[in-house]
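A.B. asks: Have a look; sequence and predicted model below, questions after that.
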Amino acid sequence: MAAFDFSAFLLGVTVLFGVVWLIDILFLAKPRRARAEAAGTEIAEPWPVDWARSLFPVILVVLILRSFVAEPFRIPSGSMMPTLDVGDFILVNKFSYGLRMPAFNNKLVANGEPRRGDVVVFRFPGYRCPDGNGHVVRSGDMTCQDPTMPVPSENWIKRVIGVPGDRIETRGSDLFINGERVAMDELGPYKGDPKQPEDSLLMNYGSKLYTEHLGSVNHTIALTPAYNMPMDIPNAVVPSEVPKGCYIVMGDNRMNSTDSRWWGCMPEENLVGKAFFVWLAWRGFDNGVTGIFDFSRMGKVIH
């Protein structure tokens, strides 16, 4: 999920307003009152101080809620269909895996780790590319032609498939965890809105829906072999065994998801939180099936 780094902006504005208000309290307010009393006029606060005093508490509360409680995100692509659709607005629990510093994302308080089946939001780590000197680096270039390309500041969402120590293998549509094939039950062909590009793609290529039994989590995935067949695991950039401090993540739209099969494991320090709720489902104005909003998805618990 590509996004402007609002957390960094919010942190910066909070610090700025707090500093302005504090400087005024410590150094400027008392002389200003004295001048006003001497002149027999009302105290007139400069507009920066008035804004800082009024907005600092509000922005601080918003920063705390977004950083430590829940943060909203919008789904921009179909990689998590059918679980999450383009235009879904979700809430992410920021406390599920510990408290992290706003903007910097370093962990302050530990509170559990992701489990298989969790739907997680994370900062995109970049593609693993050889740098030409015998090392592997993270790059924003999917082709690895430019290993020095900066990794874009984006938030992505996928499902945790493998946790540290797991042995993950994929063979076409089949997924194996620690040597055992993950069971699936066929539900039937994908049916959606032909006016929506992502729905149309799945239907045109004969996508089928399955219930995947990922441990204790049962969820729906879409398989579309006629459209694309991603690289198997293990491959040149993804070993079979998940290393410590990393997770293998995949989209529920298995044949149309750029995920760990392409760029390797997702580092633990990149975690943002656990997705848990769809609070709004926007479908646009040109939608004859569900209308502007898809009320059937609003209020859905993500699992």
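C.D. replies: In hand now; what should we look at?
A.B. asks: From here on, just use CA atoms for contacts and neighbour counts.
C.D. replies: OK.
A.B. asks: what separates residue 32 from residue 185, distance-wise?
C.D. replies: According to Cα to Cα, to the nearest Å, residue 32 and residue 185 sit 74 Å apart.
A.B. asks: quick one: which of these two has more around it?
C.D. replies: residue 32 (15 against 11; other Cα atoms under 10 Å).
A.B. asks: Three-state assignment for the more buried one, please.
C.D. replies: When classified by DSSP: H, G, I helix; E, B strand; the rest coil, residue 32 comes out as helix.
A.B. asks: doesn't residue 122 make contact with residue 272?
C.D. replies: Yes: the pair residue 272 and residue 122 passes the contact test of Cα atoms under 8 Å, sitting 4.8 Å apart.
A.B. asks: neighbour count winner among these two?
C.D. replies: Just comparing residue 272 and residue 122: by other Cα under 10 Å the higher neighbour count belongs to residue 272, 26 against 20.
A.B. asks: is it true that that one lies in a strand?
C.D. replies: Yes: under three-state DSSP, residue 272 sits within a strand.
A.B. asks: any idea how far residue 78 is from it?
C.D. replies: Residue 272 sits at a distance of 20 Å from residue 78 (criterion: Cα to Cα).
A.B. asks: now swap in residue 38 and tell me
C.D. replies: Residue 38 is 67 Å from residue 78, by Cα to Cα.
A.B. asks: With residue 157 instead?
C.D. replies: Taking Cα to Cα, one finds residue 157 at 11 Å from residue 78.
A.B. asks: what does residue 297 give?
C.D. replies: Distance from residue 297 to residue 78, by Cα to Cα: 15 Å.
A.B. asks: These two: which is more packed in?
C.D. replies: residue 78 (21 against 18).
A.B. asks: then this one, side by side with the first:
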Amino acid sequence: MNFALILFVALVITGAIWLVDALTAGRNRPHDAKLPILVDYSKSFFPVILLVFVLRSFLVEPFKIPSGSMLPTLKVGDFILVNKYAYGIRLPILNKKIIEIGQPSHGDVMVFRYPKDPSLDYIKRVIGLPGDTVEYVDKRLVINGKPVELAAAGEYSYVGNGLNYITGQTWHEQLGNHDHIAMTQYGIPPVIPYQVAGDFPYRDNCTYNDQGFKCKVPSGYYFMMGDNRDASNDSRYWGFVPDANIVGRAFMIWWNFGEFSRIGHFIE
């Protein structure tokens, strides 16, 4: 469901009804006269819809985390806020960038439209920038030939609604300016080659084997991975994320019905 499009249509309809009435029957209507019900609703809802549309399109948009691919950073049921202007101002609906403000950096947690189905929003961490070479071999991440700094952070386990019991090893990981926790799971390989899609753009930039993969990120694209490294459906399987698919940078957990202590937690 394209909620931005629905908001836009509602905005146009309510605004048009209010404007047409103001230019026709409303011009001669007594100040204290009762408005037709359709005009009354349109006049009441138009400012609210406009405010929500502007805030959601250009400033901040809420999302809910649906899966465990970003564990332990984000849990199923976390409601997060996404900065819509961090990577530039984009026209709503068309998603065309009109003002350049910033670019994604290594380690950013980013929301984007899934390349194989742009109606779906995904959230992962930025691992590779345009021109980078990303390797994940024997569960060790290497960027441009340099292993990413790691420090053991202990075991981690998680049980969520509808999820199997998850357990693994966590690591302090330094990506750019982000010091966060990533996770590897026992008994799961770094990549499952037969699950890799064979038709994504620049597929020839990647090589795979039982030990892992190596990908060269093309210009204008990004390589994304989940913090739950061995249980994430990400760029290793379906390819690179084009700049045009970027939605924004996740920066805060604003609600979680099951764990109130997570509310207000900023995302590293």
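C.D. replies: Structure received. All of these numbers come straight from a predicted model, not from anything done at the bench.
A.B. asks: And the TM-score between these chains?
C.D. replies: Once superposed, chain against chain, the TM-score is 0.88 (TM-score structural alignment, normalised by the length of structure 2); 253 aligned residues with a Cα RMSD of 2.1 Å.
A.B. asks: for the equivalent of residue 67 of structure 1 over in structure 2, helix, strand, or coil?
C.D. replies: Using TM-score structural alignment, the partner of residue 67 of structure 1 in structure 2 is residue 57. Using three-state DSSP, the structure places residue 57 of structure 2 in helix.
A.B. asks: Please tell me how far the nearest residue to residue 57 of structure 2 once chain neighbours are set aside sits from residue 190 of structure 2.
C.D. replies: Distances taken as Cα to Cα, 6 or more residues apart in numbering place residue 92 nearest to residue 57 of structure 2, at 5.8 Å, with adjacent residues excluded. From residue 92 of structure 2 over to residue 190 of structure 2 the distance is 37 Å, taken as Cα to Cα.
A.B. asks: Ok, residue 268 of structure 2 next?
C.D. replies: For residue 268 of structure 2, the distance to residue 190 of structure 2 - Cα to Cα - is 23 Å.
A.B. asks: what's the first-to-last distance across stretch 113-129 of structure 1?
C.D. replies: Using Cα to Cα, one end of stretch 113-129 of structure 1 lies 27 Å from the other.
A.B. asks: what's the nearest residue to residue 110 of structure 2 if we skip its chain neighbours?
C.D. replies: Distance criterion Cα to Cα, 6+ apart; nearest residue to residue 110 of structure 2, sequence neighbours excluded, is residue 249 at 4.5 Å.
A.B. asks: That neighbour -> structure 1?
C.D. replies: Residue 249 of structure 2 maps onto residue 274 in structure 1, by TM-score structural alignment.
A.B. asks: Who are the contact partners of its match?
C.D. replies: By Cα atoms under 8 Å, 6 or more residues apart in numbering, the contact set of residue 274 of structure 1 is 92-94, 96-97, 118-121.
A.B. asks: Looking at the residues you listed, which are in strands?
C.D. replies: 92-93, 119-121 (DSSP state E).
A.B. asks: which one's the longest helix in structure 2?
C.D. replies: Looking across structure 2 with DSSP state H, the single longest helix is helix 3-23.
A.B. asks: centre of the chain versus that helix, how much separation?
C.D. replies: Centroid displacement of helix 3-23 of structure 2 relative to its chain, using Cα atoms, centre = their mean, to the nearest Å, is 29 Å.
A.B. asks: Pull out the buried residues from it.
C.D. replies: Counting neighbours by 16 or more other Cα atoms under 10 Å, one finds that the buried residues in helix 3-23 of structure 2 are 7-8, 10-11, 14-15, 17-18, 21.
A.B. asks: got it, and stretch 154-170 of structure 1?
C.D. replies: Using 16+ other Cα under 10 Å as the test for burial, stretch 154-170 of structure 1 gives 155-164, 166-170.
A.B. asks: Can you tell me which of the ones in strands among the contacts of residue 274 of structure 1 has the largest number of neighbours?
C.D. replies: residue 119 (25 neighbours).
A.B. asks: For the residue most central in space within structure 2, which non-adjacent residue is spatially closest?
C.D. replies: The structure's structure 2 has its C-alpha centroid closest to residue 111; by Cα atoms, centre = their mean the separation is 1.3 Å. Sequence neighbours aside, residue 123 is the residue nearest to residue 111 of structure 2 in space, at 4.4 Å (criterion: Cα to Cα, 6+ apart).
A.B. asks: tell me the SS of that neighbour?
C.D. replies: Classified using three-state DSSP, residue 123 of structure 2 is strand.
A.B. asks: dump the residue contacts of the equivalent of it over in structure 1.
C.D. replies: Aligned counterpart of residue 123 of structure 2 in structure 1: residue 157 (TM-score structural alignment). By Cα under 8 Å, 6+ apart, the contact list for residue 157 of structure 1 reads 1, 80, 119-122, 251.
A.B. asks: Equivalent analysis for residue 157 of structure 2, please.
C.D. replies: Counting by Cα under 8 Å, 6+ apart, the residues that residue 157 of structure 2 touches are 165-168.
A.B. asks: let's see 6 Å
C.D. replies: 166-167 (Cα atoms under 6 Å, 6 or more residues apart in numbering).
A.B. asks: Looking at residue 92 and residue 190 of structure 2, which has the bigger crowd around it?
C.D. replies: Neighbours were counted for residue 92 of structure 2 and for residue 190 using other Cα under 10 Å; residue 190 has more, 22 against 16.
A.B. asks: quick one: that one is in a strand?
C.D. replies: No: if the criterion is three-state DSSP, then residue 190 of structure 2 is coil and not within a strand.
A.B. asks: my read: it touches residue 209, true?
C.D. replies: No: between residue 190 of structure 2 and residue 209 there is no contact under Cα atoms under 6 Å: 9.5 Å.
A.B. asks: Now the common contact residues for the two.
C.D. replies: Joint contacts of residue 190 of structure 2 and residue 209 (Cα under 6 Å, 6+ apart) do not exist.
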